[in-house]
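> Compute the structure for the input listed below.
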Amino acid sequence: MAHRDVLWLDAVDQGGLIRSGELTAKELVDLSIEAIAQHNPALNAIVYERFDRAREEAAALGDGGGPLAGVPMVVKDLRLRMAGDPAYAGSTALRDAGVRAGADDALAARMRRAGLVVVGRGASSEFGVGVSTASRAFGITRNPWGERLSPGGSSGGSAVSVAAGFVAMAHGEDLGGSIRNPAAACGIVGLKPSRGLVGTGPTHGSGPGGMWTSGPMARSVRDVAALLDVMSGADTFLDGLDAGDARPLRVGLCSGGFDDEIAVDPRCTETVELAGRLLAQAGHHVEHGFPAQLKAIKAFHGQVMPVLAGGLAAELATVEKELGRAIEPGELEPTSAMFRQRAGVMSATELACALDWLETFGHHVLGWWADGHDLLVTPTVPRAAVPLDWFAEPRSAMDRTIDQLHFTAVFNATGQPALSLPLGVTDAGHPVGVQLVAAPGRDALLLRVAAQLERALPWRERIPAVHA
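You can find the predicted model right below:
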């Protein structure tokens, strides 16, 4: 059984075919590679092809293994290190240097032990900065739903690879919404796990304030749970999807902005309201409301900017060690250069004060969950179906970026699990994402509720214009 339709099964089903002998891992990997070769020129989702090694690894897999053994996937080309492979991070300096990782990092090793086969590395903006996926090093990544639509970012290459059917699942990385934002733009599921659930090391930590993490992206909630099992080493999320809750959940609904200064697309608002109705029909207690502290979201963004600047400066310092030389200002794109310049004039005191402010702010936000709420539902982004050139104008790019992070970045600072589901569509049929947020450590609850919504409002039959 080696037919292109197999690529549109979810990864758990693909793994089942391999275990049953109806399909070999190499046949499935070959199908994935064929799809990439045919459609990637139009989409520019994959920036490093790992085809020969993927075929070798698939052929070498033995019998047995977990539910995802032999399944092809894409990883984001940013921080993840895999032995023998480059990590370009959207950087011309890294692309031209040809540096290769000497060993797998901890996350790559877990995925390899699970039998997952990486066929390529997905495009990112330079060092993951911003909410689009374009770089001088590799050009513009396009959304399979429309050539003039942004795929979001910065895990855009991973999101596009899943949405277009190259692979059923992918690895993403999220510092302020970089998994959830492209998941919403491309019509797939993307999870930012709880802080500390998915460890990487030893090359990278979780950044200033613990805001950075890896997470799963897929077309189904089941696949997100299965990949989270691998990423975390927990082996409990997939089996726990059907576990019932002893009581109805208390759900807060925020269908507008956290403050009055953000404009939210009516279709984004409508889709959140729809999610609320579905949850109420499932027996949960749904009310309009959200943590009062989030009304100060503008102050949050003011405090988080020096932290992000410090994080990028630290990332560049790590990269310079890999290169064995300094990265010159002219080698950086404008936003990266601006962040490094900001970090260069920032004192340790300023950074420490910003981190302390964010921690205090986070405690107030988390109090809403401690007071008895289980779930918050918001738009993933305030604007759906963003044009490809929306962030191209330098004078407005930063303000527009901050706007698109309105609902997502705060939950990196609080360390909470947050997930985007493609529950709606625009009038033109383009995806609209809804974000669900739970208390820290309640990733399993988040996935169970997401599965309920998936059953009530399935999206799997929606196929983008460009697809395998």
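> contacts, neighbours, all on C-alpha from now
OK.
> ok, and the closest non-adjacent residue to R342?
A309 (6.3 Å; Cα to Cα, 6 or more residues apart in numbering).
> so who does the one you found touch?
F339, R340, R342, A343 (Cα atoms under 8 Å, 6 or more residues apart in numbering).
> Quick check: of these, which lies closest to E461?
F339 (41.3 Å; Cα to Cα).
> one step back: want to try a markdown table for the contacts of A309, with neighbour count, distance to G244 and secondary structure as columns?
Shown next, in a markdown table, are the contacts of A309 (neighbours: other Cα atoms under 10 Å; distance: Cα to Cα, whole Å; DSSP: H, G, I helix; E, B strand; the rest coil):
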| residue | neighbour count | distance to G244 | secondary structure |
| --- | --- | --- | --- |
| F339 | 20 | 46 | helix |
| R340 | 23 | 48 | helix |
| R342 | 16 | 49 | helix |
| A343 | 22 | 48 | helix |
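> now the other sequence, so there's something to compare against:
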Amino acid sequence: MLDYAQYDALGLAELVARGEVSPSELVEAAIARIERHNPTLNAVVTDMFEEARRVAAGPLPEGPFKGVPFLLKDLETVVKGVPMSMGSRACAGYIPGQDSEMALRLRRSGLVFVGKTNCPEFGLMGVTEPELWGPTRNPWNPEHTPGGSSGGSAAAVAARFVPFASAGDGGGSIRIPASCCGLVGLKPTRGRVPLGPFNGELWSGAVVSHALTRTVRDCAAMLDVLAGADVGAPYEIPPPERPFLEEIGREPGSLRIAYTTQSPLGAPVNAACREAVEQTAKLLESLGHEVAEDAPDYDGHLLAECYVTMYQGEVDASLRKLEKVLGRRIRPGDVEPATWALRVMGRKLTAGDFAFYKSHWNEPTRAVGRFFEEYDLFLTPTLAAPPLRVGELAMPGFERVGLKIINRLGLSGLLKRKIKVESLKNLAKMPFTQLANLTGVPAISLPLHRVGDLPIGVQFMARFGAETTLLRLAAQLETTDRWQKGEPRMVAAEAGATAVSEERISS
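The predicted structure is shown next:
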């Protein structure tokens, strides 16, 4: 018997290629795990089980992941004929009529889609607690969040529903849940993975799609599947010298690596998160890398202000675009109060306001560019705190009522102050990830620490287009004792429970 939960995606694909297991068996093992644990975790919100069974039974493309079950974040990856909620009541009844380019590339790789995962409304939060579906919980400790916005995907991978799942990152939404769930989370360089045909760029270029994985080699292999501009893409990055997967096991050389444990907002950083970076710095030195305490010279508060302003404008623009797709107006009751408040403030921005703050993106971008003339990598905590408790960032009931009243009365001064307070409160817990989105550089969160039963990731950033450097170092760190190789109790307690027969099922 083969224990499905112990294999990564490439491992399962190798079993399929050797005829030791069939795609249908793998799909049934994935479905069994989802049915067993999803009532506790609430990671999968739309199942595609019957379609998965049909696809697995038929001929599959001869791709690198032939026959491997896969879950899709219910936001960036659009699948023809499958309901898409984006975590919002506003999308009730929305069924796309066309696949996105990412969905097409995933299909061509041989993956079998088994469902779609939970996310906060329109991906706007660093936790996954939409009103529509309710909160997703962390497999390591269900009282805590798996992060967001790709929290459903992260919880599903950590719980071994599937070996990896799709994710997107506009301010940390791949790296935050990777840190919370003990996974590998790479945000590629801006433009590395296409967003077509529906979008050229999202959130003014801040959003990039990829996946959450358990192993570095799966991360690299997925990037090989997804990378490359599609027709009409606004960015086209020169391809790497060789496939990303071939970088796994290559020596990274002696790298110059800077690190900091200081929040760019001047807010407190939890001792465990600081320790994760400090211990990683020592490990890097022991591996022959040159490590120094340093950081790019930029105004963290200005960056946060630019990010929040972009956020407001993009929420209004996204809802306008959605209205066109749905053929109806979106009203306050269709979305959460905080989402509507962001839309109201977005409507009040002038074109000059938006352009002014967007122009300030150039300042940290130039600072980071100069920084990477001296260093190869920049190491920080992924988050300023261990995984938060479910509901910890939720607005209290009386404040929600107050926000609805403010929205209804159009009290823009009060609304602006409220949004600023809430935004800074949230960003204080996750202040390290937005820099990579605004500057476009690649960044990765790696599972190198733990506090109690909760994972803590560390983040590495690299110069524009240098995913190769990140992957080589990540693969090196994956072989060390610091790499957190454990698994959630619900997985360990079920060792062998989702085994599949070594006898191939003919289909």
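> Quantify their similarity with the TM-score.
Here the superposed chains carry a TM-score of 0.94, computed using TM-score structural alignment, normalised by the length of the first structure; 457 aligned residues with a Cα RMSD of 1.6 Å.
> could I get the contacts of A309 of the first structure as TSV with distance to R455 of the first structure?
Formatted as TSV, those follow (distance: Cα to Cα, whole Å):
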residue	distance to R455 of the first structure
F339	43
R340	45
R342	47
A343	46
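> hmm, which of those are common to the second structure?
Compared against the second structure with both residues aligned by TM-score structural alignment, their matches' Cα atoms under 8 Å, the contacts of A309 of the first structure retain F339, R340, R342, A343.
> if I look at the aligned residue in the second structure for the first one, how far off is D334 of the second structure?
Okay, so that is F339 of the first structure. The alignment partner of F339 of the first structure in the second structure, by TM-score structural alignment, is L342. Distance, L342 of the second structure to D334 of the second structure, using Cα to Cα, to the nearest Å: 14 Å.
> picking up where we left off before, tell me which element the aligned residue in the second structure for the residue nearest to R342 of the first structure falls in.
Mapped onto the second structure by TM-score structural alignment, A309 of the first structure lines up with Q312. Under the criterion of DSSP states H and E, Q312 of the second structure resides in helix 300-326.
> tell me how far that helix is from the chain's mean position?
Averaging C-alpha positions (Cα atoms, centre = their mean, to the nearest Å) puts helix 300-326 of the second structure 18 Å from its chain's average.
> List the buried residues in that helix.
Residues of helix 300-326 of the second structure classed as buried by neighbour count (16 or more other Cα atoms under 10 Å): 300, 302-317, 319-320, 322, 326.
> do stretch 75-92 of the first structure as well
75-82, 85-92.
> Please report how far the nearest residue to N38 of the second structure once chain neighbours are set aside lies from V325 of the second structure.
Once flanking residues are discounted, N38 of the second structure sits nearest to V44: 6.6 Å by Cα to Cα, 6+ apart. To V325 of the second structure, V44 of the second structure is 25 Å away according to Cα to Cα.
> pretty sure V45 of the second structure belongs to a strand, no?
Yes - counting by DSSP: H, G, I helix; E, B strand; the rest coil, V45 of the second structure is found in a strand.
> show me where the stretch 1-150 of the first structure has strands.
Ranges of strands in the stretch 1-150 of the first structure, per DSSP state E, counting those that start in this stretch, are 46-49, 72-76, 117-122, 134-135, 139-140.
> now the stretch 301-450 of the first structure
Going by DSSP E, counting those that start in this stretch, the stretch 301-450 of the first structure shows strands at 375-379, 418-425, 431-437.
> Could you save these as a markdown table and add columns showing distance to G177 of the first structure and mean neighbour count?
A markdown table is the format used below for these (distance: least, Cα to Cα, whole Å; neighbours: other Cα atoms under 10 Å):
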| stretch | distance to G177 of the first structure | mean neighbour count |
| --- | --- | --- |
| strand 375-379 | 12 | 27 |
| strand 418-425 | 9 | 28 |
| strand 431-437 | 11 | 28 |
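> So which of the ones you listed is nearest L175 of the first structure?
strand 418-425 (12.1 Å).
> Mind listing residues that contact the closest one?
Identification of contacts with strand 418-425 of the first structure by Cα under 8 Å, 6+ apart yields 180-181, 183-184, 187-194, 267-268, 271, 275, 380, 411, 431-438, 446, 450, 457-459.
> Out of the strands of the stretch 1-150 of the first structure, flag the one nearest G210 of the first structure.
Here strand 72-76 is closest among those (Cα to Cα), at 19.3 Å.
> picking that back up, nearest to P387 of the first structure, of the kept ones among the contacts of A309 of the first structure?
Closest to P387 of the first structure, out of all of those and judged by Cα to Cα, is F339, at 24.6 Å.
> what's near enough to touch that closest one?
L308, A309, G310, L312, A313.
> of these, closest to L405 of the first structure?
Of the contacts of F339 of the first structure, the one sitting nearest to L405 of the first structure (Cα to Cα) turns out to be L308, at 13.0 Å.
> For E261 of the first structure, find the nearest of the strands of the stretch 1-150 of the first structure.
E261 of the first structure lies closest, by Cα to Cα, to one member of the strands of the stretch 1-150 of the first structure: strand 134-135, at 27.8 Å.
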